[in-house]
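Novice: sequence first, then the predicted structure:
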Amino acid sequence: MDMYRSLEHWRELPAKHQPAWPDPDEVRRAAVYLRSMPPLVFAGEADTLKAEIAKAGRGEAFILQGGDCAETFADSVSANRIRAKIQTILQMAIVLTYGAALPIVKIGRMAGQYAKPRSNPMETRDGVELPAYMGDAVNGHDFTPEDRIPDPQRMIDAYHRSATTLNLIRAFTGGGFADMSEVHAWNKGFTENPAYKKYETIAADIDWALRFMKAAGIDSPAVRTVDMYSSHEALLLEYENAMTRIDQRTSEPYNTSAHFLWIGERTREWDGAHVDLLSRVRNPIGVKLGPTSTVDDALRLMDKLNPDGEEGRLTFITRLGASQIRDLLPSLVEGVTKDGRPVTWVTDPMHGNTITATNGYKTRRMEDVVDEVQGFFEVHNALGTVPGGVHIELTGDSVTEVLGGSEELSEEILSQRYETLVDPRLNHGQSLELAFLVSQMLRARTSGQPCE
């Protein structure tokens, strides 16, 4: 009973970026329903991922975390769109595997990324003020009173749609879709695009390595199937609390809504509700650290989320911006390293590089995304610490949301396929280009040679 009471302690603490639910009784009914439903993931799977993240923290693996800024209910019923995202992540992973000569830990921002914090809880258009869109798990995107009122039933819809997406992920990654030779065949198609011709040599090297493996009779299950884990920002406290269960093996609480949960830059107060709730579950946990983060912030978060220094438990995901990472990251890494408790470092090169184009579109520049990743590697290489992974907002579709890249997307092109409801994502080609560039950074780190 004491454990269950402790899981409710967050209710006594400040809780930022929560919806203004109009009817508390409806919220309670939704939570009761969610508690009656089967878990979306299992405790043993979360433990396995924790061990993989620990390897990344030691430099024995590399994390690739990617997916939508915010999933939508409309896309959740499209097997083709889900498959395209999985395909993109798998393609990136095989390129990174070749560059790093390490296992790639594949984590999707999928099967639960249905809620987003907003800077302003209200939005005004033409003199009309309505609640801001907080993701499909909270309200609708259309600017109408009916759509914008937070609806607890949407948390239930998010659960069921997450279950459907997870079923597809498991089917695709375990049913031959992830066969390494098939994934590489997709990458060969990528390099046939004249814009990406410069990566043809690396693709040919990967092809040669795969043919060698086939000729040598190497045919392990790892070549034909992969593990892909789910993750999302643990923003909606009522939902995350309802999805927390006691594992029968260990009698410990686990959040069963995803394998990996992270706390956002806007909700990472060490004495706040989000940190308290996730401090009480045994999943691997991430925290976003933005430009205002201090060493003291990081150490307080470690005290709260991983006081005993369990490997793989805590990941710091830095989102500092290309122009600041080389100045701000060193002190954070040095302070945490001096503490001695293990942390896995991952870079999010998306959120610190958001700009507004002259035509009003929210966007990012590919060159800034790449530069922040490069700065992340430079800092860790200089300090002798481990760059453990990348966290990317991406889609498997040919959207036009991020400027630049080898296809040289311009502001005039943004409107052609600008489909995101919140933040701009790398499209399929830009995602693969980033993978090839990070692959070169990983290889340079391993060989000790400068990255070209």
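Specialist: All right, it came through fine.

Novice: C-alpha from now on. contacts and neighbour counts both.
Specialist: Will do.

Novice: okay, now the residue lying closest to residue 362 once chain neighbours are set aside: neighbour count?
Specialist: Once flanking residues are discounted, residue 362 sits nearest to residue 356: 4.6 Å by C-alpha to C-alpha, 6 or more residues apart in numbering. For residue 356, the count of nearby residues is 10 (other C-alpha atoms under 10 Å).

Novice: comparison target, given below:
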Amino acid sequence: MSTDLDTWRELPALQQPDYPDAAALAAAVAELQSLPPLVFAGECDQLKERLAAVARGEAFLLQGGDCAESFDVRGADALRAKLKTLLQMAVVLTYAGSVPVVKIGRFAGQYAKPRSSPVEKRNGVELPSYRGDAVNSIEFTAEARIPDPQRLVKMYNASAATLNLVRAFTKGGYADLRQVHAWNQDFVADSPVGQRYEALAAEIDRALDFMRACGVDTDALSSVDIYSSHEALLLEYERALTRIDSRTGQPYGVSGHFLWIGERTRNLDGAHIDLLRKIRNPIGVKLGPNATADDALALIDALDPEREPGRLTFITRMGTGKVRENLPRLVDKVTASGAVVGWVCDPMHGNTYETANGYKTRKFTDVLDEVRGFFEVHRSLGTHPGGIHMELTGDDVTECTGGGHVIDEADLHQRYETACDPRLNRTQSLDLAFEVARMYRENH
């Protein structure tokens, strides 16, 4: 493989594990290099075309899934619940928002997390921070927190198993749009948003009946395309899974269809930018409240010098108190430059706080208000609000407060199951989808 792909090794590489055994790391990387791709270059190109439609204002991106995946999750039930939630949100956005929806899961690779501190303290004991199952263990012991490079191989195997299940569910009939009621059977009776979804599903049934009566073949609705994504944080893993496409001779990251660079690692002279600028996948960059318009333009020059629609998506994570103030300058200046990028709102990461009893959480009202501010900015500028990027689960967890089934801070302990950041549960996710569909209609 081209040595040009290794220039990142000479640059500052933030948020990387400090592996104590270089030989063990080299062995794990060699094993990864010998394994088949997790995704294929042609699939990445197809996604890039669909994200180009998002950037042009012709489609909407729904991206969601776990904050950090866990090796301990076994079986198909958890993934099925997550997919069901994404599918239901997509149905709401497509039908109620009257817009094609590009669906991307935060799965099959989201096993590593950047951390604000390299160490964690509990009861006077200081240990290295948990950096995700791809690096070390969440167990609070000195041995468990040692970075283990063999976990990179475990990440590959877990990602492969996840992708196999996703393909089985989405191509094997489970995602058939004609089954929209079946996705709701466990949910409708005691849930106001479930009843609202069921009413929408009945409308879809009538529309499909009309299409069939007119002789339209609805078999094409039996499967959907859901792409995989994760933060391209661990550079040894991403480099080992960078392959040269036999069709084009170009390098692709075959660890996932859509890879993004986080707010903490988007430094222009850094290793993450250097590696991802050379792969041909569609890529994203997180922009926090301190990002400037000049930062955005410099990132475009670095990552999308050919100005290729669909290549670059900016995922903004401003926080509800700053999105209306900070986002307009970025969108206005990028638009004036002539670059065609996708604009997506991550309303989760800028709205996290810790409760008095130590739970990290987010208020549903803050999440919703940041999305509302994102839409307001784009409406005022005449630009396209391209999508939402969510941390969510299909399980009935109690990690974020508020929503239709109101969860308050006293309820958080009941099912607080995240390994890292708090996620919206299924009810909150669907509540959000209905509100986003309404905002989208108002914008158009």
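Specialist: Okay, I see it. Owing to the predicted nature of the structure, the values given are computational and were not obtained by experimental measurement.

Novice: hmm, back to that, which residue lines up with the residue nearest to residue 362 of structure 1 in structure 2?
Specialist: Using TM-score structural alignment, the partner of residue 356 of structure 1 in structure 2 is residue 354.

Novice: pretty sure that match sits against residue 399.
Specialist: No. The criterion here is C-alpha atoms under 8 Å, and residue 354 of structure 2 misses it with residue 399 at 11.3 Å.

Novice: common neighbours of those two, please.
Specialist: Common neighbours of residue 354 of structure 2 and residue 399, using C-alpha atoms under 8 Å, 6 or more residues apart in numbering, are 360-361.

Novice: for the helix or strand harbouring residue 93 of structure 2, give me the average deviation versus structure 1.
Specialist: Assigned by DSSP states H and E, residue 93 of structure 2 belongs to helix 77-97. After superposition onto structure 1, helix 77-97 of structure 2 lies on average 0.8 Å away from the residues it aligns with, using mean C-alpha distance after the TM-score superposition for structure 1.

Novice: give the aligned range of that helix in structure 1.
Specialist: Taken onto structure 1 by TM-score structural alignment, helix 77-97 of structure 2 occupies residues 80-100 there.

Novice: please apply the same query to stretch 223-234 of structure 2.
Specialist: Against structure 1, stretch 223-234 of structure 2 falls on residues 225-236 (TM-score structural alignment).

Novice: so which residues make contact with the match of helix 77-97 of structure 2?
Specialist: By C-alpha under 8 Å, 6+ apart, stretch 80-100 of structure 1 touches 62, 64, 66-67, 75-76, 103-104, 106, 108, 165, 168-169, 172, 178, 180, 183-184, 186-187, 203, 206, 394-397, 428, 431-432, 435-436, 438-443, 446.

Novice: ok, stretch 430-437 of structure 2 next?
Specialist: Here stretch 430-437 of structure 2 makes contact (C-alpha under 8 Å, 6+ apart) with 85, 88-90, 92-93, 96-97, 193, 368, 371, 403-404.

Novice: pull out the buried members of the residues you listed.
Specialist: 85, 88-90, 92-93, 96-97, 193, 368, 371, 403 (16 or more other C-alpha atoms under 10 Å).

Novice: can you show me the helices along structure 2?
Specialist: Ranges of helices within structure 2 are 22-33, 41-55, 77-97, 150-171, 192-213, 235-240, 271-276, 293-303, 323-337, 364-381, 426-443, based on DSSP state H.

Novice: redo these as TSV? Include distance to residue 358 of structure 2.
Specialist: Formatted as TSV, the helices of structure 2 follow (distance: least, C-alpha to C-alpha, whole Å):
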stretch	distance to residue 358 of structure 2
helix 22-33	36
helix 41-55	39
helix 77-97	26
helix 150-171	29
helix 192-213	30
helix 235-240	32
helix 271-276	33
helix 293-303	35
helix 323-337	27
helix 364-381	18
helix 426-443	22
